[in-house]
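1. predicted structure and sequence below. I'll ask about it afterward.
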Amino acid sequence: MPDGFWWRGEVGDGLWAAFTDSATGNLALHVGDDPAAVQARRTGLEERMGVMPGSLRFMNQVHSARVGTVAAGDGPAAGTGPELDGLLCPDAGIPLAVMVADCLPVLFAAEAPDGGWMTAAVHAGRRGLLGGILAATAAGLVRAGGTGLQAWIGPSICGRCYEVPADLQAEACAQLPALRSETSWGTPALDLAAGAAAALEELAVRVHRVPGCTRETPELFSYRRDPGCGRFAGLIWAAA
């Protein structure tokens, strides 16, 4: 897709979601890249999204199940952002970003009581997924009055490529059986997207899946393929 987007679409009236690709470049500050270059890419991305410069909110992702809240009128986050793996906006007034390079980017939208939108962006790696970050995000949206929850699961490492030790697979699948998979070379694996979809459906969240395996696709960053790689982003925002 042009302009550095792997996928982009209007997912509701005035509400957009997207996943960038390697043409946008690395968007992370923690991978040894030049901070000024990263900031320039973020600024260019905001311009293509049509949002205010400096308004795109990132997190300092730490493989947790913690979800924070941000609302229109809040000042910009200091430094790399809060240590969270989920960010919820009850009025869709701030564009949200989640960065990944094999883990799952999951974007949420819910209908707000006033007829507008609520949004959330979530980093769901294996630990966060098993820790309940998707359930915590859905619960946060419902507590804020959200209804009609939907989620977009973005590109990630697929179940044919995410090899794990047999004991780790057994432990994870005892909690979430839909994770069970096998690599294309016949070893134990986990399918994060399938596990997330099953967890979301159990929560009565309507699921949309955007295809793409990061390890198999040069246009997407993959830590398993290249440990020194950058990060692409999942994005959700309301049109100005």
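-> Right, received. Where do you want to start?

2. only C-alpha atoms for contact and neighbour calcs from this point on.
-> Noted.

3. what residues are up against the nearest residue to Gly132 once chain neighbours are set aside?
-> In this structure, Gly132 finds its nearest non-sequential neighbour in Ala65, 6.1 Å apart by CA to CA, 6 or more residues apart in numbering. Listed by CA atoms under 8 Å, 6 or more residues apart in numbering, the contact partners of Ala65 are 84-86, 127-129, 131-133, 136.

4. hang on, Pro35 packs against Leu29?
-> Yes: here Pro35 lies in contact with Leu29, judged by CA atoms under 8 Å, at a distance of 6.1 Å.

5. helices along this structure, start to end?
-> For the chain, the helices defined by DSSP state H occupy 35-49, 126-131, 133-143, 166-175, 192-202.

6. please name the residues that touch Asn26.
-> Asn26 is in contact with 33, 38, 41, 229-232, counting by CA under 8 Å, 6+ apart.

7. gap between Leu176 and Gly132?
-> When distance is defined by CA to CA, to the nearest Å, Leu176 is 11 Å away from Gly132.

8. I meant Gly159, not that one.
-> 20 Å.

9. looking at these two, which is more packed in?
-> Gly159 (21 against 15; other CA atoms under 10 Å).

10. rewinding a little: make a PyMOL selection of the buried ones in the contacts of Asn26.
-> Listed next is the PyMOL selection for buried residues among the contacts of Asn26, using 16 or more other CA atoms under 10 Å:
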select buried, resi 38+41+229+230+231+232
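
11. closest to Gly50 among the contacts of Asn26?
-> Compare each of the contacts of Asn26 with Gly50 using CA to CA and the shortest gap goes to Arg41, at 14.2 Å.

12. just to check, the closest one is in contact with Gly25?
-> Yes: assessed by CA under 8 Å, Arg41 is found in contact with Gly25 at 6.9 Å.

13. would you mind giving the helices of the chain as TSV with distance to Cys103 added?
-> Converted to TSV, these look like this (distance: least, CA to CA, whole Å):
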stretch	distance to Cys103
helix 35-49	20
helix 126-131	7
helix 133-143	13
helix 166-175	15
helix 192-202	8
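
14. second structure follows, compare the two:
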Amino acid sequence: MVFTSRAGGVSSSPYDSFNLGDHVGDNPDDVQANRARLAKVVGLDPDRLVWMEQLHTNNVTVVTEPQSAPVEATDALVTTVPQLALGVLVADCVPVLLADHHNGVVAAVHAGRRGARNGIVVKTVEKMCELGAQPAQIQALLGPAASGRRYEVPAEMAQDMEAHLPGSRCTTVQGTPGVDVRAGLVRQLLGLGVQAIESDPRCTIEDTSFFSYRRDKTTGRQCGLVWLTGKEH
């Protein structure tokens, strides 16, 4: 499991420099160079990295082979295939990586506010379990994302989120209603029986070493990446 920052790539401003998103207006050649660099660092062939057409859905897709194009209209990928790396692109949404190495099942989840509200993580864990994973064996890693102290939303939205994702409603540093998606997801994962949870506290809005859509609007995307090494079992 790895998470990237915006440093170490070839993209020019405002995508500087390690932008991995191919849908944000960056030079396609630069994006491919950055993705190739990522693959080299983690020791995989670039063709073994699988990406998603992320649309803030709660769709979960099982992948069994490399994909030449992003998997259409899905916000979570699950696989049991070794050396097939699942990528999630973010710039404030929560990247969630899940791995049951004992049973050989991994997943990458794009948990934005809408997807988290509509159960994308729950559906992903359920799909992992259908493929042999066990909640008690799953390790969960939540990456850098917009923090509750900076994620201001209307009061009605905060209330709706709390109804669907308990533990997510909060108050921002301005004293206004906010949403802490990571906090809600941690509580949700615990309720699903997942106990090995690590949540990176860094806020993408505050920390300029990360891309942030809410801060900059036109910007790149960092990623979370998870794969089976093939040495499991």
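-> Thanks, I have it. In this text the structure is predicted, and so the values were computed from the model without any measurement.

15. can you give me the TM-score here?
-> Taking TM-score structural alignment, normalised by the length of the second structure as the basis, the two superposed chains have a TM-score of 0.90; 218 aligned residues with a CA RMSD of 1.3 Å.

16. quick one: the strands in the second structure?
-> In the second structure, the strands defined using DSSP state E lie at 2-3, 49-50, 61-62, 76-79, 85-90, 94-100, 105-111, 139-142, 169-171, 177-179, 196-199, 222-226.

17. ok, the residue sitting nearest the centre point of the second structure to Thr79 of the second structure distance?
-> Using CA atoms, centre = their mean, the residue of the second structure that lies closest to the mean C-alpha position is Pro95, 1.9 Å off. According to CA to CA, Pro95 of the second structure stands 17 Å off from Thr79 of the second structure.

18. looking at the strands of the second structure, which is buried most?
-> Of all those, strand 105-111 has the most neighbours on average by mean count of other CA atoms under 10 Å, namely a mean of 31.

19. against the first structure, where does it fall?
-> Against the first structure, the aligned range for strand 105-111 of the second structure is residues 118-124 (TM-score structural alignment).

20. how close does that stretch sit to the second structure?
-> For stretch 118-124 of the first structure, the mean distance from the matching residues in the second structure following superposition reads 0.4 Å, by mean CA distance after the TM-score superposition for the first structure.

21. what's in contact with that stretch?
-> Identification of contacts with stretch 118-124 of the first structure by CA under 8 Å, 6+ apart yields 61, 63, 85-92, 96-100, 103-112, 133-134, 137, 141, 146, 234-237.

22. ok, now stretch 222-233 of the second structure?
-> By CA under 8 Å, 6+ apart, the residues outside stretch 222-233 of the second structure that reach it are 1-6, 18-21, 80-91, 95-99, 101-108, 143, 210-211.

23. switch to 7 Å and redo it
-> Taking CA atoms under 7 Å, 6 or more residues apart in numbering as the criterion, the residues outside stretch 222-233 of the second structure that touch it are 1-6, 19-20, 81-91, 95, 97, 101-104, 106, 108, 211.

24. kindly report the same for stretch 171-183 of the first structure.
-> With contact meaning CA under 7 Å, 6+ apart, stretch 171-183 of the first structure is reached by 159-163, 188-192, 194-195, 198.

25. translate Asp167 of the first structure into the numbering of the second structure.
-> Taking TM-score structural alignment for the superposition, Asp167 of the first structure sits opposite Glu156 in the second structure.

26. tell me, how many residues neighbour that match?
-> By the criterion of other CA under 10 Å, Glu156 of the second structure has 10 neighbours.

27. report how many residues lie close to the nearest residue to Pro66 of the second structure once chain neighbours are set aside.
-> Nearest-residue entry for Pro66 of the second structure: Arg48, 5.5 Å, with adjacent residues in sequence omitted and distances by CA to CA, 6+ apart. By other CA under 10 Å, the residues close to Arg48 of the second structure number 18.

28. in contact with Arg48 of the second structure, which residues?
-> With contacts defined as CA under 7 Å, 6+ apart, the neighbours of Arg48 of the second structure are 66, 83-85.

29. if we use 8 Å, what do you get?
-> Applying CA under 8 Å, 6+ apart to Arg48 of the second structure gives the contacts 66-67, 83-85.

30. mind telling me what it corresponds to in the first structure?
-> By TM-score structural alignment, Arg48 of the second structure lines up with Ser55 in the first structure.

31. please apply the same query to Pro95 of the second structure.
-> Looks like Pro95 of the second structure aligns to Pro105 there (TM-score structural alignment).

32. where's that match relative to Ser184 of the first structure, distance?
-> Note on Pro105 of the first structure: its distance to Ser184 of the first structure, by CA to CA, is 23 Å.

33. repeat for Gly145 of the first structure
-> When distances are taken as CA to CA, Gly145 of the first structure and Ser184 of the first structure turn out to be 43 Å apart.

34. now Arg42 of the first structure
-> Where Ser184 of the first structure is concerned, Arg42 of the first structure sits at a distance of 36 Å (CA to CA).

35. looking at these two, which is more packed in?
-> Under the neighbour definition other CA under 10 Å, Arg42 of the first structure and Ser184 were set side by side, and Arg42 has more, 20 against 13.

36. so what's the more buried one closest to, chain neighbours aside?
-> Nearest residue to Arg42 of the first structure, sequence neighbours excluded (CA to CA, 6+ apart): Leu27, at 6.4 Å.
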